[in-house]
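# Let me see the structure of the following:
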Amino acid sequence: MKDKCFYNADGDFLIVPQQGVLDITTEFGKMRVEPNEICVIQQGMRFSVSVSGSTRGYILEVFAAHFQLPYLGPIGANGLANPRDFLCPVAWYEDKDVKGYQVVSKFQGHLFQAEQNHSPFDVVGWHGSYVPYKYNLALFMVVNAVQFDHCDPSIFTVLTCPSNRPGTAIADFVIFPPRWSVQENTFRPPYYHRNCMSEFMGLIFGNYEAKKEGFQPGGATLHSVMTPHGPDTQCFEEATNATLCPTRVADGTQAFMFESSLSLAVTKWGEETCQKLDKNYYKCWQGLKKHFNPKWQPDVL
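Next up, the predicted model:
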């Protein structure tokens, strides 16, 4: 973006680069955001992005509220994404006159453009706490079950944008980082479920544990509100026959989820134009077999 910047008057952007490095210039300074890092640029902040080479990723936009750390409850003062690991931009400014500098804004879902005769990044100093920031996902402190059962994925929440309805969010940003799995007498992968949230899954790198085939970095899955889903056939068979010893999970992988209590719609571009929609996606569950035996009893009561 040469002599051009952008700002969002509608809401906040959470940006997840998947390929390529983002060099972001803001009114507050500069940020360099690499894959396995995220950044949040809040409502009204002017910024520009420079890239070199092939670059892609994911963006989550929220309205009416801002992202914040989740309430930790009985976890206590420390855990998950710690405040100390969030970084604000490195101080920088430019005092530059530019003829026809373009300022693009997003307002009520439409794009507008204006011109000015100087760089908007000429802010020499500021104070306050309303700033863009970035976070390295490798610094997330994982919490997990250590005896039995499978925890709700909310334990992997990095940031949340809460709604007015307790127990739900406008949006959660959740990751599935490398970790130990040690539960006994438990089906360790994510359980089969349906819930009141829309789940948009993305993959930054590696292979997602519940769908190792067909889900590629840069791709995505969407499970809408109350749509049943869970691990594919291969994952189920491997997990139900595996010896339950302490095991590393998701090494070399970083999957994430945008979760929302609101319904998500797929655009015409995503459904048709891009020609990347997997119309056979449902077949990953077709091989699941019925294992119920009403006469089964445990070896020890």
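# use CA for all of it now, contacts and neighbours both
Fine.
# Can you list the helices and strands that the lengthiest strand in the chain packs against?
Longest strand of the chain, by residue count under DSSP state E: strand 97-107. Packing partners of strand 97-107 (3 or more C-alpha pairs under 8 Å, 6 or more residues apart in numbering; DSSP states H and E): strand 4-8, strand 110-118.
# where's P298 relative to E184, distance?
Distance from P298 to E184, counting by C-alpha to C-alpha, to the nearest Å: 15 Å.
# Out of the helices and strands packed on strand 97-107, which one sits most buried?
Highest mean neighbour count of these: strand 4-8, a mean of 21 (counted as mean count of other C-alpha atoms under 10 Å).
# tell me what that strand is packed against?
Applying 3+ C-alpha pairs under 8 Å, 6+ apart, we find strand 4-8 packed against strand 47-50, strand 97-107.
# Buried deepest among the ones you listed, which one?
Most buried among the helices and strands packed on strand 4-8, counting by mean count of other C-alpha under 10 Å: strand 47-50, with a mean of 18.
# Other residues contacting that strand?
Residues outside strand 47-50 that contact it (C-alpha atoms under 8 Å, 6 or more residues apart in numbering) are 1, 4-7, 22-27.
# Tabulate those residues in a markdown table, adding columns for distance to P89.
Below are the contacts of strand 47-50 laid out as a markdown table (distance: C-alpha to C-alpha, whole Å):
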| residue | distance to P89 |
| --- | --- |
| M1 | 18 |
| K4 | 19 |
| C5 | 16 |
| F6 | 17 |
| Y7 | 16 |
| L22 | 13 |
| D23 | 11 |
| I24 | 9 |
| T25 | 8 |
| T26 | 8 |
| E27 | 9 |
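# Following up with a second sequence; could you model it the same way so I can compare the two?
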Amino acid sequence: MTYDNPTATPAAGYMPGFGNDFETEALPGALPQGMNSPQKCNYGLYGEQLSGTAFTAPSHQNERTWCYRIRPSVKHTHRFTKIDLPQWKSAPNIDPDVISLGQYRWNPLPHTEAPLTWLTGMHTMTTAGDVNTQTGMASHIYLVTASMVDEYFYSADSELLIVPQEGKLRLATELGIIDLAPQEIAIIPRGLVYRVELVEGPARGFVCENYGQKFDLPGRGPIGANCMANRRDFKTPVAAFEDRETPSKVTVKWCGQFHETEIGHSPLDVVAWHGNYAPVKYDLNTYCPVGAVLFDHPDPSIFTVLTAPSGVEGTANIDFVLFRERWMVAENTFRPPWYHKNIMSELMGNIYGQYDAKPQGFVPGGMSLHNMMLPHGPDKQAFEGASNANLGPDKLDHTMSFMFETRFPQHLTRFAAKEAPLQDDYIDCWTSLEKTFDGTPGVK
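Predicted coordinates for the structure are as follows:
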């Protein structure tokens, strides 16, 4: 969309960092200095705080942003009308006719000629926990073929982690503009108003909707200060604003329901802001994986990019885990993920390339689900290839997959079970595994 008003300022760039305090202004002098709430703001602006945590949260966890805007946001919400977005579901969403216990895999959701915006093109695949108690998550696939025009959205339920797989999006937010392409991710905080435009399409990707505590970087423990994801590589947009008087719609997601209100202007009217509660983007190619350099390999948690903690120490509400290109160097080691079952439910998506544990069937744009305490692991081709491979240094190349992992069981939606392109024969990938035990000592 082109900006038809000379005071609508496009983004000029990004500020580095994640969870740090920032200040940015689109007009000189719009940002007060030395105080948050002056008696009168410059340019006739209104001061307003957006809080992402409780007021009394510990100082190192407290997140808020002061916004200096053309209108207070209370002018952005008039009387609400309930609307239906039938493909976007929230937990709890347990369909009695759907079996979620199992190993599942889907082909990419096919593109369509239908005009689908960010809201109408969101398709929920799984839900976990309870949106009303702010625990758990939902996983979605988005298909976008049309921009939101004079339409805006925010979620009171959740922050959204966006993982593009095809096409390019522009996220025009209250705090600035983020252009987002495959191999990048973005986080849109709870309560932030934004509009999604199609830059290059059609666009398809994945969304993790986090009901619980915010995503943060995981503790590195003995790894120390470097590698994995670094705060400086998370980019926050500079201030940009729209001063447009035009009929507009704002949709709000609240307790799993959608509500719409009509206003007479663009709500993206923040001229300046400072704080640490803001949207970010991150280039997945800046993630530096670590691993073993002698034998065996660490748990897959070593590949965690972001984690959203639960009330149990060390057990995540959600982990966002990335499997990207890397060197494999461990000796006398079965290198792909081993056969296992654990307390976490694992939803994976393929951004591009071939995943080493599933050489066939897990294609770019596809997804798989291995729910809690259900065994899974390499298929026969991957097992035999890894068991007989020459274990010299080997570069795992042209691959990028991810995992939304949660402590809660993930329940399939009716769409995922009945309408999405489910691979009915996925479980057959393990039927050809043969018994090799013969009772004789030694490695076979």
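# Give me the TM-score for this pair.
Their TM-score after superposition, calculated using TM-score structural alignment, normalised by the length of structure 1, is reported as 0.96; 296 aligned residues with a C-alpha RMSD of 1.2 Å.
# quick one on the thing from earlier: give the residue from P298 and E184 of structure 1 that has the larger number of neighbours.
In this view P298 of structure 1 and E184 are compared by other C-alpha atoms under 10 Å, and E184 has more residues nearby, 16 against 5.
# my guess is the more buried one meets H150, correct?
No: the pair E184 of structure 1 / H150 is not scored as a contact, 10.3 Å apart, by C-alpha atoms under 8 Å.
# So W269 of structure 1: helix, strand or coil?
Secondary structure, DSSP: H, G, I helix; E, B strand; the rest coil: W269 of structure 1 is helix.
# and it, what pairs with it in structure 2?
Using TM-score structural alignment as the criterion, W269 of structure 1 maps onto F415 of structure 2.
# Now name the helix or strand holding the residue lying closest to that match once chain neighbours are set aside.
Among residues not flanking F415 of structure 2 along the chain, M125 sits closest, at 6.8 Å (C-alpha to C-alpha, 6 or more residues apart in numbering). Element membership of M125 of structure 2 [criterion: DSSP states H and E] is strand 122-130.
# start and end residues in structure 1 for that strand, please.
Alignment of strand 122-130 of structure 2 against structure 1: no match, by TM-score structural alignment.
# Correct me if wrong: K99 of structure 1 contacts Q116.
Yes: with contacts counted by C-alpha under 8 Å, K99 of structure 1 reaches Q116, the gap being 7.1 Å.
# Going along the chain, name the strands of the stretch 251-400 of structure 2.
Remark: strands assigned in the stretch 251-400 of structure 2 by DSSP state E, counting those that start in this stretch are 257-263, 270-275, 280-283, 304-309, 316-328, 345-353, 367-370, 394-406.
# Could you say which of those strands is packed most deeply?
Mean neighbour counts for these (mean count of other C-alpha under 10 Å) peak at strand 270-275, with a mean of 26.
# what's the matching range in structure 1 for that one?
Going by TM-score structural alignment, strand 270-275 of structure 2 sits over residues 123-128 in structure 1.
# ok, now how distant is H66 of structure 1 from M45 of structure 1?
H66 of structure 1 is 13 Å from M45 of structure 1, by C-alpha to C-alpha.
# related to what we said a few turns ago, can you count the residues close to the residue nearest to F415 of structure 2?
When neighbours are counted by other C-alpha under 10 Å, M125 of structure 2 comes out with 25.
# Report how many residues lie close to Q423 of structure 2.
14.
# secondary structure class for the counterpart of it in structure 1?
By TM-score structural alignment, Q423 of structure 2 lines up with D278 in structure 1. D278 of structure 1 falls in the coil class when you classify it by three-state DSSP.
# Now do the helices in structure 2.
380-387, 414 (DSSP state H).
# The longest one corresponds to what range in structure 1?
Taking TM-score structural alignment as the measure, structure 1 aligns residues 233-240 with helix 380-387 of structure 2.
# Alright, I will stop here.
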